[in-house]
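Peer 1: no sequence on this one, just coordinates:
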């Protein structure tokens, strides 16, 4: 586990969304859909077997939220329905793709249900999380890693203000490493 802090907020509201650390029983089907949908998982190693995802959900829901720093459910702020997940946590030093000598930079990642694609949800959720982090944490580089073939994700990274700095091979595909200073999200 990282020795460096990540975002501690348990809830982060935005105009249409609520980012929450707590995973609820009602999130089960949405969580399973995120992990088993072939289109959602196209650039994430493919769909996972449903039985594996169900076991993972059961393990996560019984774990303490504190054991999952930086992981959030993206929920509709009126229905509390799971739309996706967002992670703003430390990138493992064992993973390729770093911009500092010591590694463990903050890394942004998100996955949305297909029904939420194209509505600006990922942009809104990422902006809310990055603004909260900028208010809480010292300035530092934030990473975003995506398959180079994932043009939609690269466009969103650019819209958020991330710039590509390198590519590397991981998960049998070329990945693009993008970075932005956390301070640029401070309001």
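Peer 2: Nice, thanks for sending it over. None of these values were measured; they are calculated from a predicted model.

Peer 1: C-alpha from now on. contacts and neighbour counts both.
Peer 2: Will do.

Peer 1: so where does residue 158 fall, helix or strand?
Peer 2: Residue 158 belongs to helix 151-160 when assigned by DSSP states H and E.

Peer 1: distance between that helix and the chain's centre?
Peer 2: From the chain centre to the centre of helix 151-160 is a distance of 14 Å (CA atoms, centre = their mean, to the nearest Å).

Peer 1: contact partners of that helix?
Peer 2: 123, 127, 144, 146, 148, 163, 178 (CA atoms under 8 Å, 6 or more residues apart in numbering).

Peer 1: take this one as well and set it beside the first:
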């Protein structure tokens, strides 16, 4: 199921952002203790961001957004991004 972010998703977002498996090619993982201090109690909600929920637990996120305006070739198009927790695939 896709839904908006909730307070119960905070730990999963920290796990997602700190995961070396997820962020190897996305600038690298961030330290969990830094994320604990920076991430709000309820992860930010914004249009086009959805939590992927399986049986009441966040296993990933889907991002649907328009490309930056400085990319003229992308005008009129939409980016679809996704990140899943390694444990969702039996890897963590």
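Peer 2: Nice, I can see it. Quantities reported herein were computed from a predicted structural model and do not represent experimental measurements.

Peer 1: select only the buried ones of the contacts of helix 151-160 of structure 1 in PyMOL?
Peer 2: Here is the PyMOL selection string for the buried members of the contacts of helix 151-160 of structure 1, based on 16 or more other CA atoms under 10 Å:
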select buried, resi 144+146+148+163+178
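
Peer 1: can you point me to the longest strand in structure 2?
Peer 2: strand 57-65 (DSSP state E).

Peer 1: so that strand matches what in structure 1?
Peer 2: Using TM-score structural alignment, strand 57-65 of structure 2 corresponds to residues 81-89 of structure 1.

Peer 1: over to stretch 13-28 of structure 2?
Peer 2: Using TM-score structural alignment, stretch 13-28 of structure 2 pairs with 31-46 in structure 1.

Peer 1: would you mark the buried spots in that stretch?
Peer 2: 31-37, 40-41, 43-44.

Peer 1: now the match of strand 57-65 of structure 2: how far from the chain's centre is it?
Peer 2: Distance, centroid of stretch 81-89 of structure 1 to centroid of chain: 6 Å (CA atoms, centre = their mean).

Peer 1: try stretch 100-109 of structure 1
Peer 2: Distance, centroid of stretch 100-109 of structure 1 to centroid of chain: 13 Å (CA atoms, centre = their mean).

Peer 1: what distance separates the opening and closing residues of it?
Peer 2: Stretch 100-109 of structure 1 has an end-to-end distance of 19 Å (criterion: CA to CA, to the nearest Å).

Peer 1: also stretch 84-98 of structure 1?
Peer 2: 26 Å.

Peer 1: let me know the angle separating the longest helix along structure 2 from strand 57-65.
Peer 2: In structure 2, ranked by residue count with DSSP state H as the criterion, the top helix is helix 10-18. On the basis of axes from the mean of the first three to the mean of the last three CA atoms, to 10 degrees, helix 10-18 of structure 2 is oriented at 60 degrees to strand 57-65.
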